[in-house]
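*Asks:* sharing a model prediction with you, sequence too.
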Amino acid sequence: GTTVPTPKDYKPRTAVFTRTQMADLINAAHRKRGHAFIDNKPVKDAPIWMHLARFLLIAIYTGSRKDKVWRTSFKNEKDCPWIEFKGSGSTRIAIYHRIGDKEVEHAKRLAPTIPVPARLAAHLER
């Protein structure tokens, strides 16, 4: 028969970011300003990496895979993960639906719905 090549074994990661390094990275992304087009008009001094800061915050707080985080929406689009806000005022909470209604959950890549930590919810609501 035919032999299927298998990938070689890779060494596990030995370096990880510290909490301080991640905070510095998020702050740099949050502060980065540059030229952008907003409503089809050129704007100077616009926050151009805000999406990166938001991506990092969601990934860190939820431990979700990058594909789930990248596709996350703030409305239920049925085919992607989404964040739902419920309530108002001090009782406002957020729920992260890590799999869309029409997506298939795989046994090896479980993605249960989880509550969003209050600190992350505050960042996302801005």
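*Replies:* On my side now, so go ahead.
*Asks:* rest of the way, CA atoms for contacts and neighbours
*Replies:* Fine.
*Asks:* Met50 contacts Asn27, doesn't it?
*Replies:* No: Met50 is not in contact with Asn27 according to Cα atoms under 8 Å; the separation is 9.7 Å.
*Asks:* show me the helices in the protein, by range?
*Replies:* Ranges of helices in the chain, per DSSP state H, are 19-31, 50-62, 66-71, 118-125.
*Asks:* right, and those helices - which one's nearest Gly1?
*Replies:* With Cα to Cα as the criterion, Gly1 lies closest to helix 66-71 of the helices of the chain, at 35.7 Å.
*Asks:* what residues does the closest one touch?
*Replies:* 55, 58-59, 80-81, 98-99 (Cα atoms under 8 Å, 6 or more residues apart in numbering).
*Asks:* swap in stretch 49-63?
*Replies:* Residues outside stretch 49-63 that contact it (Cα under 8 Å, 6+ apart): 25-27, 29-33, 64-66, 69-70, 116-117, 120, 123-124.
*Asks:* next up, a second structure to put side by side with the first:
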Amino acid sequence: MARLASWWGRPVFAASESRARGGRVASLTGHVSDIDASTCQSYFAFVGAPRSASRDLELLRAACNHANGQKALDGVVKVWLPPKAQPRQRWLTRSEVARLLWTAWRSKRSVNGRSGGSDEWHTRRHLARFILLATYTGSRKQDVLSACFEQRPDGGYIDLDRGLWIRRPTSKVVTKKRQPAIPLPTPLLAHMRRWHKAGQTFAVEFNGRPVQNIGKAFRELVTDSGLGSDVVPHVLRHTGVTWGMQNGMDIWDASGYFGMTVQLLTDVYGHHHADHLRDAAARMGRRRQ
């Protein structure tokens, strides 16, 4: 919303920026009538980050459609959208995940800024817990950060007695981003019971408090682990789903477990499945009778 307002809410600036980028725009007025293909394309170039700009324009389109449905506009406003980006293909090998976990678990606080000097205060173990939970359940970042061992209306509930994670908070309405309740893998459940016994209320917390934003700390961990900048928190979800496919998980079971449609699972991750095209390869290897 802030990015959209910084462009559409400043018509003189937007018009100047559009013309500087070769756009064919007249003087803008700051009204909805400014929205057309040229100004949308200029906004896309202005933001610079394709994924962020695409999401912004999708949000703008939804707002215009809502306003049109409420008969707040004189006519239909068409928002230009760029071609859909290819889905992320990056996923982590088990050795890469182990490297992240090892670095996060062993990291300690530096003392007086001295190189190599540190005390026994571990500063990244919350990242290790985040990585374990996100990878072995294929869950989204916010679901992991809000997961709690106590029932709360604003977060998911981890039932340690039944070994069940109810990912959708009771206060949240159901959306297209499904958050089904899932049983937890036995090794992960054992870890969580230890965390709770040690005094944790949330699955991921720092200094006894839930972690709201993990972006900066995760980027620094990735750098210190020797991995590339393409490794972002959402890659852990891709990794979990990919591992499930490679282990031969049933498509229908995977759809329910990861909260994805069968179509999306097949289109994006189907080629990782252990049985993908295996029957075709076997038939090609047979001699014709």
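*Replies:* Happy to help now that I have it. Everything numeric here is computed off the predicted structure, so don't read it as measured data.
*Asks:* now the TM-score, please.
*Replies:* Between these two chains, after superposing, the TM-score reads 0.78 (TM-score structural alignment, normalised by the length of the first structure); 112 aligned residues with a Cα RMSD of 1.9 Å.
*Asks:* so the lengthiest helix in the second structure matches what in the first structure?
*Replies:* As assigned by DSSP H, the longest helix anywhere in the second structure is helix 50-69. Counting by TM-score structural alignment, helix 50-69 of the second structure falls onto no part of the first structure.
*Asks:* so which bits of that helix are buried?
*Replies:* By neighbour count with 16 or more other Cα atoms under 10 Å, helix 50-69 of the second structure contains the buried residues 53-54, 56-58, 60-61, 64-65.
*Asks:* closest to Ala280 of the second structure out of those?
*Replies:* Closest approach to Ala280 of the second structure among these (Cα to Cα): Ser54, at 38.3 Å.
*Asks:* got the contact list for the closest one?
*Replies:* 44, 81-82.
*Asks:* name only those of those that count as buried.
*Replies:* By neighbour count, with 16+ other Cα under 10 Å, the contacts of Ser54 of the second structure hold 44, 81 as buried.
*Asks:* would you write a PyMOL line that selects the buried entries of the contacts of stretch 49-63 of the first structure?
*Replies:* With 16+ other Cα under 10 Å as the criterion, this PyMOL line picks the buried residues out of the contacts of stretch 49-63 of the first structure:
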select buried, resi 25+26+29+30+69+70+116+120+124
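*Asks:* sorry, back to before: of the helices of the first structure, which is nearest Lys86 of the first structure?
*Replies:* So among these, helix 118-125 is nearest, using Cα to Cα, at 11.0 Å.
*Asks:* what residues in the second structure pair up with that closest one?
*Replies:* So helix 118-125 of the first structure sits over residues 186-193 in the second structure, by TM-score structural alignment.
*Asks:* just send the helices of the first structure back as CSV, with distance to Glu105 of the first structure too.
*Replies:* Below are those laid out as CSV (distance: least, Cα to Cα, whole Å):
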stretch, distance to Glu105 of the first structure
helix 19-31, 30
helix 50-62, 17
helix 66-71, 12
helix 118-125, 25
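*Asks:* with respect to Leu110 of the first structure, which of those lies nearest?
*Replies:* Across the helices of the first structure, closest to Leu110 of the first structure is helix 66-71 (Cα to Cα), at 11.2 Å.
*Asks:* what range does the closest one cover in the second structure?
*Replies:* Counting by TM-score structural alignment, helix 66-71 of the first structure corresponds to 141-146 in the second structure.
*Asks:* and Tyr157 of the second structure, what's its match in the first structure?
*Replies:* With TM-score structural alignment as the criterion, Tyr157 of the second structure matches Trp82.
*Asks:* quick one: the strands in the second structure?
*Replies:* 108-110, 118-122, 157-159, 164-166, 182-183, 205-206, 209-210 (DSSP state E).
*Asks:* mean offset of the third one relative to the first structure (after superposition)
*Replies:* Translated: strand 157-159 of the second structure. By mean Cα distance after the TM-score superposition for the first structure, the fitted strand 157-159 of the second structure averages 1.5 Å away from its aligned residues in the first structure.
*Asks:* for that strand, packing partners?
*Replies:* strand 164-166 (3 or more Cα pairs under 8 Å, 6 or more residues apart in numbering; DSSP states H and E).
*Asks:* ok, and what's touching the strand it packs on?
*Replies:* 156-159, 179-184.
*Asks:* before we move on, the earlier item: the match of Tyr157 of the second structure and Gly100 touch, don't they?
*Replies:* Yes: Trp82 of the first structure is within contact range of Gly100, at 7.1 Å (criterion: Cα under 8 Å).
*Asks:* tell me, what residue is most central in the second structure?
*Replies:* His234 (3.7 Å; Cα atoms, centre = their mean).
*Asks:* ok, that residue - contacts?
*Replies:* Contacts of His234 of the second structure by Cα under 8 Å, 6+ apart are 140-141.
*Asks:* for it, give its distance to Leu145 of the second structure.
*Replies:* 13 Å (Cα to Cα, to the nearest Å).
*Asks:* check Trp102 of the second structure too.
*Replies:* Taking Cα to Cα, one finds Trp102 of the second structure at 20 Å from Leu145 of the second structure.
*Asks:* got it, and Arg3 of the second structure?
*Replies:* 25 Å.
*Asks:* excluding sequence neighbours, find me the nearest residue to Phe149 of the second structure.
*Replies:* Ile158 (5.0 Å; Cα to Cα, 6 or more residues apart in numbering).
*Asks:* next: His30 of the first structure.
*Replies:* Nearest one to His30 of the first structure, counting by Cα to Cα, 6+ apart, is Met50 at 5.2 Å.
*Asks:* against Gly34 of the first structure, how distant is the one you found?
*Replies:* Separation of Met50 of the first structure from Gly34 of the first structure (Cα to Cα) stands at 11 Å.
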